[in-house]
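Visitor: Provided below are the primary sequence and the corresponding predicted coordinates.
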Amino acid sequence: MRVIPLSETSADMVDLVGGKAAGLGELIRGGERVPPGFCVTTEAYRSGVIPQAEIVYAYERLGGGPVAVRSSATAEDLPDASFAGQQDTVLDVTGTAELIAAIEKCWDSLHDARAAAYRDAHHIDHDAVRMAVVVQRMVAAEVSGVLFTANPVTGCRTEMMVDAAPGPGTAVVDGGAVVDHYILDGSDQDGTGCLATAQLAELRGAGERLQRHFGCPQDVEWAIDEGGTVWLLQSRPITTLFPLPPDTDKPLPRVYLEFGHVQGMLQPVTPMGMSTLKSLVAAMLAALGIRAEIVGIGGRLYGDLTDLARSRSARRRLVKLMAVDFGPRAQAVMQQVLADPRFAPSKDRPERRRGADGASLRTAVRLVVGVVRALARPDAARTRMFDAIERLKLRSAAPDGLRTAVERLRFVQAQESASSPDDIVSPIVAGMLAAALPAHLLKGVAREDEIHAVLRGMPYNVTIEMDLALWRLAERAGDHRQLLLHTPPDELAARYRQGTLPDIGLAAFLDTYGHRCAAEVDLGVPRWDEDPAPVFTMIANYLRVTDPEQAPDRRFARAAATAEATLHQLVARARRRRPVRGRLAGFLLRRARALTGLREAGKFAGLYRLREMRRQLLSVGVDLTSTKLLDQPGDIMFLTLDEVRDAVHQNVDHRQTVASRRAIHQRELRRRTVPVALLSDGTDLEAIQPTLAAADGALTGVGAAAGRATGPARVVHDPATAHIEPGDVLVTATTDPGWTPLFLTAAALVTETGAVMAHGPTVAREYGIPAVICVPDATRKISTGQIITVDAATGTVTIH
């Protein structure tokens, strides 16, 4: 079939008629008013010859006259790729000669530069895409526009948005005219501008029908002719919306705070990793006195803080608690929530949980005692901590006797419920308190950047030690510099596994740090000892450092010396002006230098357990692959433990489930921004906050590591492939410890999320490089190569 009527197309014919025609066919089948037309299918495109006779026949049956000719590629109007404006549309085409030329123009647009770039950005195979073409009778539009069945700016699913302008719809979609803008929230709409009240109501009704029919929010093009008839010209999914929170039977609205950035990751978590990460975050929150239900939204971790926001007792401390680890963006949205009358405090109704309350009290008492001990004798606390980590490492190893999938699964389930010993938790909490309290004690005496300076060059940090160990490895590998600099990392990793790579000391490094990686808290992500390619990328970046003064070990030593000198000056000044507070602040700052570096150790220890769980699950995956229940062992990471249990015990085939989840995961991997807070109706709370303009066009964030630096920007989305030159300013959405080797050669750090005490800023301070965090859309507003200045004192990033 090379030419078929639109009325015969449907959603299951995308490969033949493309996304646009398939969507129009569904509209017709649903009884909507659509201009009649036909589709020149992909079979004609494959042959490369326009079927002129069939097209002329279909055009004449349509009655001739002016028609709209529009592209309808197979990769178009998809759930995660709209291709809006990427391929050609030709309007007011009259006559067969013009029609044939317009169809050829649409065919050619499939491979023009803008469409190819769009496919590259969405990882769509160029060779797999085919072009169909839609031909429809032109509507003589008196007014036209676009209807979104959910608010595309805020994400709110209870609002629709309409943009309208007199004349054809190109005035709206091309951005070439002033449009009338309407928000439809279910209340009566005033018919101002080019649309009457009844027309707005008719559009809202159409939107409700289409959303029900397609099962997701829609982007709808429409036109109203001179007789007042509404025609639907297109309906496709809104591709930019962040997924909704899961359904709940709790009172609405709910507010959800994103927790992934606390662990330095905004990429989606695999289904297998989600359950483990939920437990980890819940334990972290419990240590801060926060009880919250942890849910997955779009593969990211969110906490339901609604009950805390509505609690008279909890809401008083909620904003302050956000400052500990969640950062200024979280603080701002939480203040916004507390001011919202829908989250007004209600009478607290404590649950009767005597056993749980008693256990919580005992845990709290143990924690307080442990913190006091650590502050009193930090050296002894460190010794106890590292002894506990070594014991945990040994306990994490699987016993030799595991042979069957059932035994391995039982081991994984036991590891999932394990908790961190008090000797690991207490020194970390003590260090965090010691670092956070001096800022309050020294108000009016010390500047914030001075206190940050004291926290530079921090000892006893396992992540810093890892980065410096990798630097020493790179120094020793100088004889193989050309090989390591000019061979692709994947090839180097393959040669290492084959045993054909010169010995550069990598085996010893991986023996100590191979259980780490970027996004390491996700059980579904390969560790460095599985895939060392990212390590070779970092080694190459280190080998580009040629200035001895920029050597990371020297920079770290300078940062430590500056910190000690600043501490001495600060304490002396504080004791002169406020003797009691000065002594207490001096004590805490010294304890901070003794304990705050331990913050990374708790996570470092927990990763031993995750690595062993991953190893055993992959072995189970091998068994399930051999029995044709999975296609490959790694697919097991797209299942839950319960689903793996069903596969192991009941031979349940999960291959279709895995394929669906992989596709969603790949789509979410391409998402560059994640809402810091959501309402249950999908509203992105930051999107409805008033924005403040920065002075002189600078981007505004929060200074998190003291200093000022200017250099070329290097926008990085994946540390495994990052090419960093010495002096580059690293610009990224967020960071975790797997990113920190890049800091050794960077001049400064800029992130879109984070907290002052989060991993990235902490390590930046310890290396002595300035950092500005929470800069909205930094990775989009800054381009690689632009010269930028990062000023932590003012919390700004200036593009020159």
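Guide: Structure received. Here the structure is a predicted model, which is why all the values come from computation and not from measurement. Numbering: from 1, shown residues only.
Visitor: Only C-alpha atoms from now on, for both contacts and neighbour counts.
Guide: Will do.
Visitor: the helices in the stretch 601-750 of the chain, which residues?
Guide: Using DSSP state H, counting those that start in this stretch, the helices of the stretch 601-750 of the chain run over residues 641-650, 655-669.
Visitor: closest one to Gly289 among the ones you listed?
Guide: Of all those, helix 641-650 sits nearest to Gly289, with 28.6 Å by C-alpha to C-alpha.
Visitor: Got another one to weigh against that:
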Amino acid sequence: MTYINNLGDVGQGDVAMAGGKGVGLGGLVQAGLPVPPGFVLNTAAYADFVEANRLQAGIRELDSLSPLASPQDYEDASNRIRALFAGGTMPAAIATELGAAYRLIGDGDAAVAVRSSATAEDLPSASFAGQQETYLNVVGAEALAAAVTDCWASLWTARAMAYRAREGIGPDAVRLAVVVQRMVEADAAGVMFTANPANGRRDQILISAAWGLGESVVSGTVTTDDVVVEAGSGRVLSRRTADKEVMTVVADHGTREQPVPAGRRRQPVLDDQAAAELAGYGTRIADHFGAPQDIEWARAGGEFFLLQSRPITALPEPAADAPDTWPVPYPKGLYFRASIVEQLPDPLSPLFADLIDGSVSRSLRALMAGAIGKNVIGEDDVGLPTINGYAYYYYRTSAMLRVTAMSLAAMRALIRGTAHMGVAGWREYSHPRYERVIKDWSAKPLGGLSGEELLEGVQTLLDAGTVYYTAVQSIIPVAATSEISFRAYYDKLVRRNGDAPAQTFLLGYDSEPIRAEKSLYDLAAWVRGVPGLAPAILNAPTPALVESQRTGVPPAAMDQALWGLWRPRFQDHLGRYGHAVYNLDFVCPVPADDPSPLLETVKFYLRGQGTDPHERQRLLAARREEETGRTAARLGPRRRAAFLRLLRWAQNAAPIREDALADVGLAWPLLRRMLLELGQRLVGSTVIAEPGDVFWLRHRELRSAVEFGLAAPGAPAAVAITGADRPVRAAAIEERRMLWRGQAKASAPQLLPESRWMERAFGSMMPAASQQQPGDVIKGTGASSGRVSAPARVLRGPEDFATMVPGDVLVARITTPAWTSLFAMASAVVTDVGGPLSHSSIVAREYGIPAVLGTGVATQRLTSGQRIRVDGDAGTVTIERGPRPADGGSA
């Protein structure tokens, strides 16, 4: 039996024999990089040791703990398994080969490093870093054999066993190899990431360095110097030199820690030249393995040695630095993140930014011209420019003054429904016109349209949607005024101690988001009635169901007959409600494109979670009518008439507002299909790499491609186009995405330019509170009463919906009607943007859960899993520290 393999003979396919660390080192040797000489004692040695000492049955029995077992249970099991190894005897054949290999690298008395190399370690999917042991400065064959046995036993440390249990890896699926290398008595050491883990940038290399051996860096016992180097050029981009108090050094046996000499504590471990040299090795390693790497390195006598290389796991997508200044493009104007901008919480994609600016400007000028006169707003007076990618409503200062002076005329137009304003304008003009535009373009087969026609359709549909949204904005003041008027009258002139709050009279009505929720609940109820269908859907991974919905091919967990029943029913739901937007930017899929969140909601109901929305609505309506009758009965004729008149006004307006908002995205499924059709054609012409890249083009670039015939059906590959009209390659698209991710980390000011007078004049009108909120209490607007203590779940968009756990507090920048399905799982709602009359507040009140809206900073300050207390009465969110409150949760 051969138990020894030279490092240079270990290839990428040898994980089962040499473990992840052995494979990584083998790759470094084959790439010609400086690696200390050594060998691998392969997994066959581990297997034969376990068999010879009859350990497997005991291991299997002790390593059968649940992932939820206590840390002490894991410690007890680990100690017992490691005692089995300590009592074992190394077979003579293994000891003989190990001793011979050791003598070849050091005449039998060399100091070596002995490192564990597990078969489920240093993999792209899970690193298992630090789960097994390393022994340094091992001298002599007897000490080496003991260190090897200790390495084998370290496969069963408590932390390794718990890690594998969480990952679903059983005891029979793992083995351990051992890497033995000549010891490098390093004067400096550390780790190097060939991509920056802080921002995901693949063009930046992060080096952490300390004096002495690298174990202090890996274990985290020393503060390191951190140097960021530009990949390729070797230019140092930034450095942080730490006060390094301790270092790990070689001792007589093993290692020890000692103080860093005073003169070296604040001295950089690597100068710029050394950092560039090391980064050059990092670039070679990443190129060799074809993926970003996490590398351990050491330096001795001015030479670098590479001790380990493994793939970086969980590397974020590359992101630029978050912006910290907010320069305005036009100085003589005011900038607001309100109105339509509330539906644009993230930085805009380039194509949407280019198209929406002019579209909003045209729709707003047309509406205002019809309502208060053609000369009030000029062509350059309003717009929707972006600052650091974020959309802002822009008003030239003079135009803002003219509009303010005409506010009474605008109010009269609103009440009369002039220029498709107000409820009547929405019902009789805006909504029918929007539907007609969509119907006309839906009748045209996309494959037969030219590039020019597709681009025309995109602009026409976006303009129709913008006009519709502008008209919907005129409904919001009606709804707000009606509810505020009713609440004021009721609270001041009607309500007595012990009476129901005003919101009781406004709940239990149907609206489009509530109808969509009931549709999903009814779909789940129907599924339970079809034999075999519920388990088939629950067992099918959601991505597989989404793909099957798109292709028509049933997933593996479902037969054709069940699929034939399910697919049309779910498709019918998507046809009615799949246009609800999570975000107005058309780069974001709507449920019709990606129904993953809706499928998760169906599964939620199939598991018996949530409440029946029909019954909830019935109870709310019954209480509303009971309270209305009781209150009206005790009022005199005049107060009763005023009470009922204001009540009916508020009751009629609120559901209409939700209905109107829910249909803003009616054109979005068709609009996105048109853009993706253009994208598919541009892929065929080699202008972009994939259809979705079309969203990251500038409008002029897309227009140029269309004009050059590159978006025509069957167009040839792009030829030499120069100047601004050249094809956009993958690097430019990725650079824009990287910039967007950096911008998304910022918290955009509500008002620009930032000044005290702007805050005093307009701050109270903004849908978000101040971003300057230090401390553990975040203030917002209480929009639904109640108090809850529960974990936060910060959701950036539908891509995060699957992480929502029933009972979590839903924390988001905004919620639109498309988010309604999550309210069934949430114990409370917290948003950055919104107020007491926003969608979030209305739905939260329907569900009877607390809501604090318009905090401005919740998604920046809170993290998922963090326990918070939401007080919907006080309008506060408190970050809880220390022990849980005595009430144990909800209040």
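Guide: Cool, got the structure. Since the model is a prediction, treat every value here as computed from it, not as a measurement.
Visitor: ok, and the closest non-adjacent residue to Ala322 of the second structure?
Guide: Once flanking residues are discounted, Ala322 of the second structure sits nearest to Gly742: 4.6 Å by C-alpha to C-alpha, 6 or more residues apart in numbering.
Visitor: which ones are touching that neighbour?
Guide: Contacts for Gly742 of the second structure were tallied using C-alpha atoms under 8 Å, 6 or more residues apart in numbering; they are Ala319, Ala320, Asp321, Ala322, Pro323.
Visitor: Counting neighbours, what do you get for the last one?
Guide: Using other C-alpha atoms under 10 Å, Pro323 of the second structure has 17 other residues around it.
Visitor: center of the first structure, which residue is that?
Guide: Compute the mean C-alpha point of the first structure, and by C-alpha atoms, centre = their mean the closest residue is Leu266, 2.8 Å away.
Visitor: what's the closest non-adjacent residue to that one?
Guide: Nearest-residue entry for Leu266 of the first structure: Gly260, 5.9 Å, with adjacent residues in sequence omitted and distances by C-alpha to C-alpha, 6+ apart.
Visitor: and that neighbour, what does it touch?
Guide: Contacts of Gly260 of the first structure (C-alpha under 8 Å, 6+ apart): Leu266, Arg300, Leu301, Tyr302.
Visitor: can you tell me how far the second one sits from Leu433 of the first structure?
Guide: When distances are taken as C-alpha to C-alpha, to the nearest Å, Arg300 of the first structure and Leu433 of the first structure turn out to be 28 Å apart.
Visitor: Once you drop chain neighbours, what's closest to Arg366 of the first structure?
Guide: Looking at Arg366 of the first structure with C-alpha to C-alpha, 6+ apart, the closest residue is Asp422, at 7.7 Å.
Visitor: so what's Trp156 of the second structure up against?
Guide: Contact analysis of Trp156 of the second structure by C-alpha under 8 Å, 6+ apart lists Ser78, Ile81, Arg82.
Visitor: If we use 6 Å, what do you get?
Guide: The contact partners of Trp156 of the second structure, by C-alpha atoms under 6 Å, 6 or more residues apart in numbering, come to Ser78.
Visitor: And for Ala434 of the first structure?
Guide: Ala434 of the first structure sits next to Leu588, Ala592 when contact means C-alpha under 6 Å, 6+ apart.
Visitor: Which SSE is immediately downstream of the one helix or strand it maps to?
Guide: Per DSSP states H and E, Ala434 of the first structure falls inside helix 422-436. Note on helix 422-436 of the first structure: by DSSP H and E, the next helix or strand toward the C-terminus is helix 438-441.
Visitor: what comes into contact with the following helix or strand past that following helix?
Guide: The element immediately downstream of helix 438-441 of the first structure (helix or strand, assigned by DSSP H and E) is helix 448-454. Helix 448-454 of the first structure is contacted by residues Ala563, Thr566, Leu567, Ala706 when judged by C-alpha under 6 Å, 6+ apart.
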